[in-house]
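Peer 1: coords please:
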Amino acid sequence: MQERAVSRAGTLRFPCGEAPAPGEAREVAPGVLWQRVPLPNGQFINAWALRDGEGWTVVDTGMWNERAIEVWRQLLAVDGPLGGRPVTRVIGTHLHADHVGMAGWLCEAFDCGLWMTRSEYHQARQLQQRSGRPMPGPDLAFYARAGWDDEALRALRPMGMNMSPLPARCRHIGDGERIRIGRDDWQVLVGNGHSPEHACLYCAERGLFISGDQVLPLISSNVSVWPSGPDANPMQDWLASIGKIGRCIPDDVLVLPAHNDPFRGLHARLEQLARKRHRALDQLRDALSQTDMRAVDAFGTLFGRKDFDNVFVQRLATGEALAYLGYLVRNGEVVLRTDVRGVCWYRLSHQGASRRRDA
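Peer 2: So this is what the prediction gives:
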């Protein structure tokens, strides 16, 4: 879920100037272009073009819709920022539609390959196959257990829309692998929590770090439990990944995120993000010391609001509330019970109460 934007005049520095308009690009380092593809909600996804011989490697793509197609045609035109040179490959940092929605369209247009981590690619394919079908019964039961009412459940639809058909083949990439792009080596660093096997790219020689959604400067990535893995502990995974990035990537890199502007101050931002999560956990412990709650009852504590404008945002909020609650359950601080309707309720355990008193 989003947090309030940190001050641009604070510990982070944004050295790349004004963001490019859709269909335009800004060179943030030699042969590295910053492009922005508009999203249906009025926001943007950053798509990075890396000079790769006579063409370009593209990292992340935007959602598949008419506006995105129009923007990509402007970028790819002979008189556009990419100079009419071909896309040599597409790298998807992870499975979400704003990152790989246009990947199939680009791969087909240029007969080039898609590069992704194995689990991200296969989960994206599964989402596409389910798109447009009725909501599976186990998924509906998952949200009912979290406290959704019948009206909200009826509005649920499978995810996987806004994605052009992904290629039937994918070049799988893995943690620690080095990818040669043009004259540069980029190391894959895999993070977890926001998605199952999120790929970041680090070029040590040039001091560049493509962070995808794993590290964002002004918002925090959604960390959710999903129906496909109800017993997962993504909050623990995400906190561990933040620590891993801090150990593996130096502080002086230029971070190229998926949303908002390129920035410097990586380690300060990692500390901010970790503090935010632990602060939210403390607030949740306090709330649970007062009353038992369902996942939907945690919205006010965690996000400052109890209702959301649409089912998609409510689904993200539910998944993240479950991630916080599941983290505390795994640590023995919260106990879970199920009522006669099958709804899950959470209460602070004796261990959790003791930890809260000691904090």
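Peer 1: all contacts plus neighbour counts: C-alpha atoms, from now on.
Peer 2: Fine.
Peer 1: how about the most centrally placed residue in the chain: what's its closest non-neighbour residue?
Peer 2: Nearest residue to the geometric centre of the chain (C-alpha atoms, centre = their mean): residue 213, 4.1 Å. The spatially closest residue to residue 213, leaving aside those adjacent along the chain, is residue 258, at 5.6 Å (C-alpha to C-alpha, 6 or more residues apart in numbering).
Peer 1: please, where are all the helices along the stretch 151-300 of the chain?
Peer 2: 234-248, 266-290, 299-303 (DSSP state H, counting those that start in this stretch).
Peer 1: and the residue nearest to residue 213, how far is that from residue 93?
Peer 2: 9 Å (C-alpha to C-alpha, to the nearest Å).
Peer 1: report the set of residues contacting both of the two.
Peer 2: Jointly contacting residue 258 and residue 93 under the rule C-alpha atoms under 8 Å, 6 or more residues apart in numbering are 60, 212.
Peer 1: tell me the helices and strands packed up against the strand or helix carrying residue 109.
Peer 2: According to DSSP states H and E, residue 109 maps onto helix 103-110. Counting contacts by 3 or more C-alpha pairs under 8 Å, 6 or more residues apart in numbering; DSSP states H and E, helix 103-110 packs against strand 87-91, strand 113-117.
Peer 1: closest one to residue 45 among those?
Peer 2: strand 87-91 (14.3 Å; C-alpha to C-alpha).
Peer 1: how about this one, so we can line them up?
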Amino acid sequence: MTANKAEGIRYPYSEPPKKGEWIEVAQGVYWLQMALPMALDHINLYVIEDDQGWWIVDTGMKWGDTQERWQLLFDGPMQGKPLLGVICTHLHPDHIGQAGWLCKTWKVPLCMSIGEYLSARTMTAPAPNGEPNWALIQHFIRSGIPEQTVQQMASKFQGFGDIVEPLPRSYRRLRDGQTLSIGGREWQVMIGSGHSPEHVCLYDARDHILLSGDQIIPRITSNVSVMPTEPEANPLVDWFNSLRRFRAELPEDTLILPAHNAPFYGAHYRLEHLIAHHESHLAAIEKACAEQPKTALELFPVLFEREVGVHEMPLALGEAVAHLHYLYELGRLERELHEDGAYRYHSVDLEHCPYTQTEAGSPLPIEV
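Peer 2: Reported below is the predicted structural model:
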């Protein structure tokens, strides 16, 4: 077991599973990895053994050798038992990318929350006439994107269709509090929000095991974004509420099986760290907007330590707008629509800012 006491995180495994292999992290629960074509170069997936077959939790992206890696497992350790179903924690391509292929090949159900399934169907649908809609362009302009680059950005925001196999046309709905009996365990469905609409986690209360998806990750912080599909959303308030709920309901000795990095212990520390991390950035935004009204784009140096590339721009922009919307709805910021079509935000009462700028770890990520 490796440990980092300064961070309050303990890692039970020193090495990740190799291609075509897995590691048993609890009786009948197996951890494997698939490659991703980005700085975050992997996703953790899990397979749960049942008496009659296997259940897969998250699938990997439609990219590279993902299907080959699955086939190595089907021909190897999974041989002799059929696949029974696919559970996807949420809508992002690294989690649902191969769901259509797996479900079609094995004729098994896809299980998701309703918010994730319908959002996934929306994000994988082709744009009418192949053109971005006016709301997408307006969202970028109001966030402060210069007019000359709006079309370039809009052309890159075409949804997930290219990196997701066609989704099944039906699904089985997962609800918060529901229990799934798989492999002699009672998995409670715990739904969080903020990173995505209705993110599914699975919790085994007997052995204190949580399949956390992107809801709790040990080293990076999941992207919390306002997306053009819901331009007035306030996902950060949902994120805070979810983090506090998981902090209250999970025992400290819970083994967290996340979608990225490695399985770990230290749920309470990590959840508290995530809350402090975002509160630190809220305080920094209030300070910056007290000096001079700012657009979302102008706040990038406050939120991100490195320069944001054009491919990362939509997610980074969504993250900045999410923090602004949180403070705006809280009454900490006011905003004004200027002649250039952009919202500029300014602080209302910096003297009584409820947040303190503590050392909260790394800068915000730019991650799907």
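Peer 1: who touches the residue mapped onto residue 59 of structure 1 from structure 2 in this structure?
Peer 2: In structure 2, the residue matched to residue 59 of structure 1 (TM-score structural alignment) is residue 57. By C-alpha under 8 Å, 6+ apart, the contact list for residue 57 of structure 2 reads 45-48, 86-89.
Peer 1: helix or strand: which one has the alignment partner in structure 2 of residue 73 of structure 1?
Peer 2: With TM-score structural alignment as the matching criterion, the partner of residue 73 of structure 1 in structure 2 is residue 71. Assigned by DSSP H and E, residue 71 of structure 2 belongs to helix 66-75.
Peer 1: tell me the contacts of residue 164 of structure 1?
Peer 2: 64, 101-105.
Peer 1: tally of neighbours for residue 166 of structure 2?
Peer 2: If you count neighbours by other C-alpha atoms under 10 Å, residue 166 of structure 2 ends up with 19.
Peer 1: chain neighbours aside, what residue packs nearest to it?
Peer 2: residue 100 (5.3 Å).
Peer 1: could you do residue 242 of structure 2 as well?
Peer 2: residue 192 (5.1 Å).
Peer 1: correct me, but residue 86 of structure 1 touches residue 112?
Peer 2: No - assessed by C-alpha atoms under 8 Å, residue 86 of structure 1 is found out of contact with residue 112, at 9.2 Å.
Peer 1: and residue 109 of structure 1, what's its match in structure 2?
Peer 2: Correspondence of residue 109 of structure 1 to structure 2, assessed by TM-score structural alignment: residue 105.
Peer 1: if we can go back for a sec, show me the contacts for the residue nearest to the centre of structure 1.
Peer 2: So residue 213 of structure 1 contacts 194, 221, 257-259 (C-alpha under 8 Å, 6+ apart).
Peer 1: returning to that earlier point: can you put the helices of the stretch 151-300 of structure 1 in a markdown table and add mean neighbour count?
Peer 2: What follows is these, written out as a markdown table (neighbours: other C-alpha atoms under 10 Å):
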| stretch | mean neighbour count |
| --- | --- |
| helix 234-248 | 18 |
| helix 266-290 | 17 |
| helix 299-303 | 18 |
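Peer 1: quick one: which of those helices is nearest residue 205 of structure 1?
Peer 2: Shortest distance between residue 205 of structure 1 and the helices of the stretch 151-300 of structure 1, using C-alpha to C-alpha, is found for helix 234-248: 14.1 Å.
Peer 1: for that closest one, which outside residues touch it?
Peer 2: 189, 191-194, 223-225, 266-267, 270, 274, 323-324, 327.
Peer 1: in strands only, show me those.
Peer 2: 189, 191 (DSSP state E).
Peer 1: surely residue 27 of structure 1 is in contact with residue 20?
Peer 2: No - contact between residue 27 of structure 1 and residue 20 fails when scored by C-alpha under 8 Å: they sit 9.7 Å apart.
Peer 1: anything in contact with each of those two?
Peer 2: residue 34.
Peer 1: picking that back up, okay, the contacts of residue 57 of structure 2 in a markdown table with distance to residue 249 of structure 2 and neighbour count next?
Peer 2: Shown next, in a markdown table, are these (distance: C-alpha to C-alpha, whole Å; neighbours: other C-alpha atoms under 10 Å):
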| residue | distance to residue 249 of structure 2 | neighbour count |
| --- | --- | --- |
| 45 | 24 | 25 |
| 46 | 23 | 25 |
| 47 | 24 | 22 |
| 48 | 23 | 19 |
| 86 | 26 | 26 |
| 87 | 22 | 25 |
| 88 | 22 | 26 |
| 89 | 19 | 30 |
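Peer 1: and the two most separated of those residues?
Peer 2: 48 and 89 (14.3 Å).
Peer 1: circling back: for the residue nearest to residue 213 of structure 1, give me its contacts.
Peer 2: 45-47, 60, 210-213, 216.
Peer 1: 6 Å instead, please
Peer 2: 45-46, 212-213 (C-alpha atoms under 6 Å, 6 or more residues apart in numbering).
Peer 1: just tell me what it corresponds to in structure 2.
Peer 2: Under TM-score structural alignment, residue 258 of structure 1 pairs with residue 259 in structure 2.
Peer 1: count of residues packed around the closest residue to residue 210 of structure 2 other than its chain neighbours?
Peer 2: In space, and not counting its chain neighbours, residue 210 of structure 2 is closest to residue 203: 4.4 Å by C-alpha to C-alpha, 6+ apart. When neighbours are counted by other C-alpha under 10 Å, residue 203 of structure 2 registers 24.
Peer 1: quick check: residue 203 of structure 2 touching residue 213?
Peer 2: No - the criterion here is C-alpha atoms under 6 Å, and residue 203 of structure 2 misses it with residue 213 at 11.4 Å.
Peer 1: stretch 114-121 of structure 1: end-to-end distance?
Peer 2: OK, stretch 114-121 of structure 1 end separation, C-alpha to C-alpha: 9 Å.
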